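1. got a predicted structure plus its sequence, pasted below:
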Amino acid sequence: MSDSVLLPVIISLITCCVIMSFVWLWAKKVKNAGIVDIFWSFNFPVIAVIVYFFSDGFQTRKIILSAMVLIWGVRLGTHLGKRVLSHLHEEEGRYAQLRKDWAPIADKKFFWFFQAQAFSNVLLAAPFFIVTQNKVQELSIFEYIGFSIWIFAIIGEATADWQLDLFKEDPDNKGKVCETGLWYYSRHPNYFFEWLIWVSYFVFSLGSPYGLISVTSPAIILYLLFNVTGIPATEQQSLRSKGALYSAYQKSTSAFFPWFKKKNQIPQKI
């Protein structure tokens, strides 16, 4: 691996680890590990800026890729920030459960958990490092397709988040399960479109040498969503808070893909 590739990788890793160290100090002070989600998202725009300035690929390609990551990461981080900061002194259920499981050394374990998040930022950013090293001064069909998938995915993710926020803003819906809009078809349309965004980065990177390597990014995201911090933790918390209502919702909807519905019903409108 050339020094031109290693430099942005090393700078990104050091920067993300430092950021997460400060985030851990804040989380320890307010006793809310949920803020890690905000900065996990914001770390990707930070990496986008780093690869833009420290990679020597084709300028137009760097601008497009960096803009894609900046727009997506800032939108997601801002969305999560509004949610977490609205109840900063009330830790989200899945992190509160981890705190209980990891007692009496929860703070120490959370530190390494936060550092693991920083490492995952850099690992998942493989497409960014690959694309911004490509010096070919012409965009390929893969880059046009990847960008098109990204447009579709970010609109879908923003729509799912907006629909859920709209549902939660109605006090009459307290304790209820959101089954409106995309949430009628899928229990996690936001996760689906989040994964699709990573697919778009992978497809975009296929126009660059070694782009196939970045298939690891959507693969890792898919694994995490289905087996680690995504769907399992979210659904366990929903079952704890909503009980039978959410259990019935689980039986009627697809866990992930938003165009499948297990029951033949007419979608509700929002």
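-> Received it, and whenever you're ready, just let me know what you need. Residues are numbered from 1 along each chain as shown.
2. make it CA atoms for all contacts and neighbour counts henceforth
-> Fine.
3. what's the local residue count around the residue lying closest to residue 71 once chain neighbours are set aside?
-> Among residues not flanking residue 71 along the chain, residue 45 sits closest, at 8.0 Å (C-alpha to C-alpha, 6 or more residues apart in numbering). When neighbours are defined as other C-alpha atoms under 10 Å, residue 45 has 21 of them.
4. next one: residue 81 from residue 21, what distance?
-> Using C-alpha to C-alpha, to the nearest Å, we find residue 81 at a distance of 18 Å from residue 21.
5. check contacts around the residue nearest to residue 71.
-> With contact taken as C-alpha atoms under 8 Å, 6 or more residues apart in numbering, residue 45 is in contact with 66, 69-71, 73-74.
6. now do residue 117
-> 20, 40.
7. check it against this one:
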Amino acid sequence: MNPNGFDWSNFVAISVTSLLLLAILQAATFLVGRRIGRYNVVDVSWGLGFVLVALVAAVLGEGDGLRRWLMFVLIAVWGLRLTWHMYVKSAGRGEDPRYVEMLNRSGGDSTVVVVRKIFLTQGLSQWFVSLPVQLSAVLGAASGLGTVVATIGVAVWVVGFAFESVGDFQLRQFKADPANSGKIMDSGLWSWTRHPNYFGDCCVWWGLWLISASVWPGPVTILSPVAMTYFLVYATGARVLERAMSRRPGYPEYQRRTSYFLPLPPKR
């Protein structure tokens, strides 16, 4: 490692290896999606891709071992849970309306359009969002204020993981009850925010960034959690889902009394 605590060659090795593995993962996911006739299978590989990057960083990284493997454990717990959740959620169902709308806006479902708009975009997004993980793996140990920042990062990750996993569990239980058919989920965490899973996902990645930011130049990767927040709130997450849900009976009323993204006490 260089005296300043940053090894460019080690970072490049991690980054290039991560990019190659993500390309292979997305290519395999595309082939599966083409075979089964729906491309929402890409959601299953979303969390799995980050787990692969975290494993590459932990194994190839020459930085602080404690932080490398802490990052891997946190991402593996988050990513594998999300992978299983998305698999169960999409199994046996048709195409996600978000991808139907996206492809219709882009001119159809030709191979070129599908690869460019869905799989290439997702692979590059995974690589860019995971830059704090890649960079963190080549940095030295945190000390002083850096240790405090890393501890706060772990706490933010815990809050995010709890929101995401509990929110998904509550919604799954709600949908499993036939008495709730056609109803809007507005209890539990869903009474505080219309998107507890997306809010939790956002916290997870800000927490991971804080862990990386505990040692310089970790803070320079701040655009990675900013990009993830943009995806979750606007590009492919909450806003797209809201457009579809707003046509359902009772949802406009739910919107008026429940916070859009940040958890807030429900209005009367």
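-> Here it is on my side, so go on. Here the structure is a predicted model, which is why all the values come from computation and not from measurement.
8. the residue nearest to residue 71 of the first structure corresponds to which position in the second structure?
-> Aligning on TM-score structural alignment places residue 45 of the first structure opposite residue 51 in the second structure.
9. give me the element that match is part of.
-> Residue 51 of the second structure is part of helix 44-60, with elements assigned from DSSP states H and E.
10. neighbours around the equivalent of residue 184 of the first structure over in the second structure, how many?
-> Under the alignment (TM-score structural alignment), residue 184 of the first structure maps onto residue 191 of the second structure. Residues within reach of residue 191 of the second structure, counting by other C-alpha under 10 Å, total 20.
11. was I right about residue 191 of the second structure contacting residue 258?
-> Yes: with contact defined as C-alpha atoms under 8 Å, residue 191 of the second structure counts as touching residue 258 (6.1 Å).
12. intersection of neighbour lists for the two?
-> 265-266.
13. now for the longest helix out of those in the second structure, which elements pack on it?
-> Assignment by DSSP state H gives helix 145-176 as the longest helix of the second structure. Applying 3 or more C-alpha pairs under 8 Å, 6 or more residues apart in numbering; DSSP states H and E, we find helix 145-176 of the second structure packed against helix 196-212.
14. give me the mean deviation of the helix it packs on from the first structure.
-> Once fitted to the first structure, helix 196-212 of the second structure is off its aligned match by 0.9 Å on average (mean C-alpha distance after the TM-score superposition for the first structure).
15. from residue 114 of the first structure, how far off is residue 200 of the first structure?
-> 26 Å.
16. over to residue 11 of the first structure?
-> Going from residue 11 of the first structure to residue 114 of the first structure by C-alpha to C-alpha gives 18 Å.
17. the more surrounded of these two?
-> Per other C-alpha under 10 Å, whichever of residue 11 of the first structure and residue 114 has more neighbours is residue 114, with 24 against 15.
18. who are the contact partners of the equivalent of that one over in the second structure?
-> In the second structure, the residue paired with residue 114 of the first structure is residue 119, using TM-score structural alignment. Each residue near residue 119 of the second structure by C-alpha under 8 Å, 6+ apart is listed here: 26-27, 30, 42.
19. next one: residue 120 of the second structure
-> With C-alpha under 8 Å, 6+ apart, residue 120 of the second structure has these contacts: 23, 26.
20. helix/strand/coil for it?
-> helix (DSSP: H, G, I helix; E, B strand; the rest coil).
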